[in-house]
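J.: okay, here's the prediction I keep looking at, along with the sequence it came from:
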Amino acid sequence: MSPLPPTAATHDTLRQLVHGHCDPSFLSALHKALTVDPWPASGSGSASASPSAYGTVGGHGERLLRRLRVLGEELPPARRLFDDPAQLATLHAWAAVADPSLCLTALVHYLLCLGSIDQLSDDPAALEAHMAALESGRAKGVYLITEVGQANSHLATATRAEFDPVRGDFVLRTPDARAAKFCSAGSRTVPQTGVVLARLSAGGTDRGVFAFVVDLTDADGLRPGVEMSSELELGALPLDYVHIRFHDVRVPFAHWLSDGARIGGDGGFHDPAASPDARLQRTLRVGQGLWATMPSVAAATCRQSAVMAVNYAQQRRTQGRFAPGAPLLDYRTQQRAVLGALADAFALTCAAHRASALWAESLAVQATPSRDAQQADTAMGFTPWAAVSAPLAGYKALAVRTAVRVVADCQRRCGFSGHLDVNGLAGYHGFHHAFDTAGGDSQLILYDIGRTLVEQHVPAAAPEAPDGLPPTSPHWWPALAQRHQYLLTDHLRQRRDLRADNASDPLDLWNPLLEEAGLLGELHATRLMAEDVAHTLTGTTDPVLAQALAPLAALHGVTTARRWAGSLLTRGTLRPPDIDALADAADRLCDAVLPHLPLLTQAFAYPDDITAAPLAAADFNAAVDSTLQWTLGGTA
């Protein structure tokens, strides 16, 4: 079927799908902020006027602080952005495409540091100066949660904040070397404000884990009592990583992000959260913003990666004896890979909208302490993340892992060009690969989600198989994934019940089952994304767009089913002939997607001045050549 000609309404609807319901003026301001050169063309003669002066630790921080300052100047204040999660998601998505290091810095600066102050402070006026400095980019925000000496440190925070009833403030201490915090705060001459998670001691009693606002550095260097290690290099995502310890650092009372807890004049302590786990969940609920934003970031980098891979496959001529001079995109293997990447990027885009909506709902109706306590008693296991929000934590885990796979596939399909730094794919891959453990370890999140599904499972009739739907239908995979999740859950529940009578403790019970629990957690997140795709298609009323997106959605389903083939066969969700038929279905869907490539790649691509990648050019060979300087021998 020939594609219908797109209308202005088609392009507008597709723009909203890709970039959210952001006002065009916001996108324009964001575009400007990300293309402004943070280094002045001419300076006062000081070292700060040249990026070459910042090749060491301080250079990363100075450059990124300048870029945060530009964002602060061009965009609405952060407190207004928190009223519109879609705008925050778009901000970080564009930042990731332009500069993954800036994206990570902004994620921590906005969502974790500013977000903690905005959501957890009971006295915002007392922290107004810090908020203003962070919003304007005059200070860089960091978040100090992970402690280096033990796994799952979030569940056993050792850093101490002891209340001093005489002075009415807190004394922040690192008790031993294992409790040192890991963070990207190594720029010692850049003003940095940290939100530090520490275990509050009041009246000699452990009161649970709270967040505290702490000045780490200023223009003169480290603040008194703050000890910083030398830089830890991480080539995949170059930032100024260090370890930090605290030696009797005085923290003002107003810098305690108490979230409703109180210390009275007589030293009496009251916390509306009913248990230590409930307190931890409330302190960590700012993580929902990070998890809700990561699908948008992953979708953006995957869309750009897929567009560049398609562009490469269209231009690159092969000289194989089968078809000399044929473009790479003529080969089915290449079509399945790069069009499959385009399909997965579309699926992530759909999931990103749902994740952003979930976060907006959580901001509008914050959980009550009693509900937190109930969740903590039943849900907290390997990490606190699934207990805080299982859907958003699951979206985060699936998004980063999907992006790692998609970007790696695009790199491989673009040959040597895919690995050149100038094309950005290596940076995208490093960013998402690092985020598999950052922001909540993805594997531990999936263990907890799978375990919770099994514990809550109630045996019933399995969902119907989609026998009346062919694999080329965009609704085939969502229905199949729902059935497969039930079968996996039911099987694992039976295995768990068989072990329950003889298990001596939870570790003994679950230790042999964790691999299957993680697989179930991953499938659950995969099913959520499949349903998001189906929901997006259902809401698409533009016939041109529906014609373009339906085969893309179905291709995502078929390629995902092929990746899950082993599990689908093991549980009998599909039979061998069903699996054999998926390759032909993928080819038919590729044929259906190909006529819509101009519309899709135009919509999915970011502006050239955001990416500056030769692989995105109309003639990528000429674009690469224009960046090179040539020297001819014998002409000196």
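T.: It's in. Numbers count the residues shown, from 1 in each chain.
J.: drop to CA atoms for contacts and neighbour counts, all remaining ones
T.: OK.
J.: right, and the helix or strand after the helix or strand containing Arg405?
T.: For Arg405, the enclosing helix or strand under DSSP states H and E is helix 385-413. Per DSSP H and E, helix 385-413 leads on to helix 425-434 as the next helix or strand towards the C-terminus.
J.: other SSEs contacting that next one?
T.: For helix 425-434, the packing partners by 3 or more C-alpha pairs under 8 Å, 6 or more residues apart in numbering; DSSP states H and E come out as helix 100-106, helix 287-315, helix 385-413.
J.: the nearest residue to Ser473 once chain neighbours are set aside: what secondary structure?
T.: In space, and not counting its chain neighbours, Ser473 is closest to Ala554: 5.7 Å by C-alpha to C-alpha, 6 or more residues apart in numbering. Under DSSP: H, G, I helix; E, B strand; the rest coil, Ala554 falls in the helix class.
J.: residues contacting Ala554?
T.: By C-alpha atoms under 8 Å, 6 or more residues apart in numbering, the contact set of Ala554 is 471-477, 589.
J.: ok, it to Leu17 distance?
T.: According to C-alpha to C-alpha, to the nearest Å, Ala554 stands 18 Å off from Leu17.
J.: now Asp508
T.: To Leu17, Asp508 is 46 Å away according to C-alpha to C-alpha.
J.: those two - which one has more neighbours?
T.: Each of Asp508 and Leu17 has its neighbours counted (other C-alpha atoms under 10 Å); Leu17 has more, 19 against 13.
J.: so that one touches Thr349, yeah?
T.: Yes: using C-alpha atoms under 8 Å, Leu17 is in contact with Thr349, at 7.5 Å.
J.: what about versus this one:
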Amino acid sequence: MDIPAVPAKVDPDALTAVLDGRWAELRAGVRAQMSAEEFRDPVELDIEAHRAQVLDQLRELAATDRPALGFDRAYGGQSDIGGSVVSFEMLGLGDLSLMVKAGVQWGLFGGAVQLLGTERHHEKYLQRIMDLDLLGCFAMTEHGHGSDVQDLHTTATYDPAAQEFVVHSPDPGATKEYIGNAARDGHAAVVFAQLVAGGDSRGVHAFFVPIRDGSGKPMPGVTIEDCGRKAGLNGVDNGRLAFDHVRVPREALLNRFGDVAEDGTYSSPIESDGRRFFTMLGTLIRGRVSVGGSAGSATKRALTLAIRYGEQRRQFKSPDGDEVVILDYLGHQRKLLPALAKTYALHFAQEELVAKLNDIAPDAPEEEQRELESRAAGLKAANTWHATATIQAAREACGGAGYLSENLLAGLKADTDVFTTFEGDNTVLLQLVAKGLLTQYKEHFEDLSPLATARFVAEQLVGAVLERTSARKFVERLTESDDAEVLFDREWQLRLFEDREEHVLDGVANRLRKAADDPFGVFNAAQDHVLSAGRVHVESLVLSAFARAVDACADPEAAALLSRVCDLYALSAIEADRAWFLEHGRLTASRSKAVTAAVNELCAELRPHARTLVDAFAIPAQFLAAPMLRD
């Protein structure tokens, strides 16, 4: 098999063009604005100064046309959903507090008004939200309920005599928690509450609720508290909201999926309460996609800092008497280069996801929409866990210098830590991915709880398990070969990942078939297996996306380099899961050792291109202004 040689030098601009892809012009525009002095990193700011700076920066963004990207043209927007997500993702190259604040305002608050509301809400609020004339909050998470949104305690009870909803927090657990824009700047909130009409609960719906008056004081019955200093993201004014019989007009209900008539009669285009709930949440996946992409941007920044530092920092003398650049050590390469390869892989998977989100038709079949939601969940988990691990590795790779705030890695570490649990806890999201694989989102699959999951799977006898393909035979044939070059065969890599996914999924299905007698116990005992199914599916998806990006690359030199980076992603992922591949006969002991040798070989081969690979991210210079790089 011929393995294309990597050119001695590759133009980083050629790689940037590949990475920027479909929204290249937009990415360039965001980079240009972020290079302005107003967007500098807030290393020395206290909380109030940081919050004020972020709000000022938000106003700078509002003066451009980018906040309008994700909104309908009919209300002054541009109807460019993908561009909107990309713009949030690009903000992740700088101060992540700005990305989160922008995401809350235009992605979550504005997105909820647009996607859950109807014309009356659009005409009244959308232009003001885009212009930053109306700052708002997305009040879903409660003190007692985070991931379990379906069982929120906040109520909105309809009073037909007054034609008003009464929004109420019946217990301390119903306090809305960690709400961005609540502590300082927000004047309204989209509040998620159990709708009660005519004595019947209709499940969680969204309501537009003013929380401050024109002077900035809390509205009657609204209690606002400041969450105070957090581990990171202190430029975002997170707060707590509680409601004591707060009255809002009937029209405050965001009524796209459910409405209440003047007399209290409830109606909905979706009959099932469960389906309605998940359809409503499904419209709000843009935030989840944006968080995953922004985590990828922060990871790129951390790797750029660490690799540039590794190219200039020297430690210990070589036999010729010169001190060695630390990136020349294999151990240092292993800390950073496989992580860099995975960052590239996740970038291309994210690009495909954003394109699917942008291009999906509003009336697309439910199965297609559920597949998009599953992919968004899996990639958000993969991106954010990768960010946490990689930024830590980058910090360690920079030693004591990486621990100083002035060198930026400590701030990145703190700011991204919460990404693994907001916009969906990653563990819950991987279960969602696995459940989608098992059930193909059957119409009546309405509940995320383990008990409901287990019961459904038991009843259906796991009829939606993927059928076997020829993948295992292909893998076995090449595994028996002594040719080490097989490891670099892209088809073998793809089939190996595919075969692992099918085997793990079949195993989960077989275990859950026994759930009829003790559904919760069986599901709980198999939860590690369920999470594994979600993880290996995402790894297959990511490798496939990277392979397609390499095949589509028109620049031969860039394609050759990306091909080797793809090899490093695939083989380092195999190495990380060698126990499974050995236990299940997909690798022999000698082949397993060959995988490790191949990873070492690829690290050495890509070492001269490390700077090129991070320069291709084209991160604005001011966000790489770490004193450790000036030594």
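T.: Nice, thanks for sending it over. The shown structure was predicted, so the numbers you read here are calculated from the model rather than taken from an experiment.
J.: just to revisit the earlier point, how about JSON lines for the contacts of Ala554 of the first structure, with distance to Asp266 of the first structure and neighbour count added?
T.: Formatted as JSON lines, the contacts of Ala554 of the first structure follow (distance: C-alpha to C-alpha, whole Å; neighbours: other C-alpha atoms under 10 Å):
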{"residue": "Pro471", "distance to Asp266 of the first structure": "68", "neighbour count": "24"}
{"residue": "Thr472", "distance to Asp266 of the first structure": "69", "neighbour count": "23"}
{"residue": "Ser473", "distance to Asp266 of the first structure": "67", "neighbour count": "17"}
{"residue": "Pro474", "distance to Asp266 of the first structure": "64", "neighbour count": "24"}
{"residue": "His475", "distance to Asp266 of the first structure": "63", "neighbour count": "23"}
{"residue": "Trp476", "distance to Asp266 of the first structure": "64", "neighbour count": "21"}
{"residue": "Trp477", "distance to Asp266 of the first structure": "61", "neighbour count": "28"}
{"residue": "Leu589", "distance to Asp266 of the first structure": "71", "neighbour count": "25"}
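J.: and the helix holding Arg405 of the first structure, what's buried?
T.: Neighbour-count burial for helix 385-413 of the first structure flags 385-411, 413 (criterion: 16 or more other C-alpha atoms under 10 Å).
J.: show me the contacts of Ala554 of the first structure that map onto helices.
T.: Residues of those located in helices (DSSP state H): 476-477, 589.
J.: would you format these as CSV with distance to Gln314 of the first structure included?
T.: Formatted as CSV, these follow (distance: C-alpha to C-alpha, whole Å):
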residue, distance to Gln314 of the first structure
Trp476, 30
Trp477, 29
Leu589, 18
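J.: quick check: stretch 414-425 of the second structure aligns to which part of the first structure?
T.: Taken onto the first structure by TM-score structural alignment, stretch 414-425 of the second structure occupies residues 430-441 there.
J.: what's the matching stretch in contact with?
T.: Here stretch 430-441 of the first structure has contacts from 100-101, 236-237, 287, 290-291, 298, 383, 385, 393, 397, 400-401, 403-404, 442-443, using C-alpha under 8 Å, 6+ apart.
J.: returning to what we had before: what residue of the second structure matches up with the residue nearest to Ser473 of the first structure?
T.: Match for Ala554 of the first structure (TM-score structural alignment): Asp567.
J.: with Phe170 of the first structure instead?
T.: Superposed on the second structure with TM-score structural alignment, Phe170 of the first structure falls opposite Phe165.
J.: who's in contact with its match?
T.: Contacts for Phe165 of the second structure (C-alpha under 8 Å, 6+ apart) come out as 156-159, 247-250.
J.: which residues does the residue positioned nearest the centre of the second structure contact?
T.: For the second structure, Gly292 is the residue whose C-alpha lies nearest the centre (C-alpha atoms, centre = their mean; 2.2 Å). Contact partners of Gly292 of the second structure, counting by C-alpha under 8 Å, 6+ apart, are 350, 379-384.
J.: can you do 6 Å?
T.: Counting by C-alpha atoms under 6 Å, 6 or more residues apart in numbering, Gly292 of the second structure touches 380, 383.
J.: would you mark the buried spots in the helix or strand hosting Ala546 of the first structure?
T.: Element membership of Ala546 of the first structure [criterion: DSSP H and E] is helix 543-563. By neighbour count on 16+ other C-alpha under 10 Å, the buried set for helix 543-563 of the first structure is 544-562.
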